[in-house]
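> coordinates only, no sequence provided:
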């Protein structure tokens, strides 16, 4: 799996509608409305690297109300579940 985080700026009056449209795109796991310089954060997970082209510039960037995107590629995923499992196995 290939994971990415997409930071999204949207038109102020279109944030909710844009978020709803983005979450319906195949490959988008979650969309968060956030405070700060960015309006939305989308978590993407695809089977292949090339699929990101379909999801991000071919999908998210074309949603009405989206002004700009910035993509962060995930190298490795850490989660509480993984960390707890490692401790149970005695790994440090």
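Ah, there it is. What you see is a predicted model; the values in this text were computed from it and never measured.

> please count neighbours and contacts with C-alpha atoms only from this point.
Will do.

> gap between residue 16 and residue 31?
10 Å (C-alpha to C-alpha, to the nearest Å).

> which one's more surrounded, those two?
Applying other C-alpha atoms under 10 Å to residue 16 and residue 31 shows that residue 31 carries more neighbours, namely 22 against 16.

> and the more buried one, helix, strand or coil?
When classified by DSSP: H, G, I helix; E, B strand; the rest coil, residue 31 comes out as strand.

> contact partners for residue 69?
6-9, 61 (C-alpha atoms under 8 Å, 6 or more residues apart in numbering).

> next one for the comparison:
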């Protein structure tokens, strides 16, 4: 993922963030900038987790990078949903 460059990070991150927000049903709350941020952070999370399982994430290609970002973005949004749900219930 690090070899994609800034434009690649933005495009793949935005697409992965948007897909993850659709899957997690948070799309109405997110704009394009937040989708990009979630996708990029998701790429870092996904890459870290896949490396932990012994998967070689370098040189995986665009589709592999998109899937890595998507996995991480879904995990990130799931964690954020749990946190916001807990703080919404706390008086």
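Ah, there it is. Every value quoted in this text rests on a predicted model; they were computed, and no experiment measured them.

> superposed, what's their TM-score?
After superposition, the two chains reach a TM-score of 0.28 (TM-score structural alignment, normalised by the length of the second structure), with 42 aligned residues with a C-alpha RMSD of 4.4 Å.

> I'd guessed residue 66 of the second structure sits against residue 12; true?
Yes - with contact defined as C-alpha atoms under 8 Å, residue 66 of the second structure counts as touching residue 12 (5.9 Å).

> longest helix in the second structure, please.
Using DSSP state H to define each element, the second structure has its longest helix at helix 61-89.

> which elements pack onto it?
Contacts defined by 3 or more C-alpha pairs under 8 Å, 6 or more residues apart in numbering; DSSP states H and E place helix 61-89 of the second structure against helix 5-23, helix 32-52.

> residue 72 of the second structure is nearest to which of those?
helix 32-52 (3.8 Å; C-alpha to C-alpha).

> now the closest one: how far from the chain's centre is it?
4 Å (C-alpha atoms, centre = their mean, to the nearest Å).

> how far off helix 5-23 does that helix point, in degrees?
When axes from the mean of the first three to the mean of the last three C-alpha atoms, to 10 degrees is applied, the directions of helix 32-52 of the second structure and helix 5-23 differ by 100 degrees.
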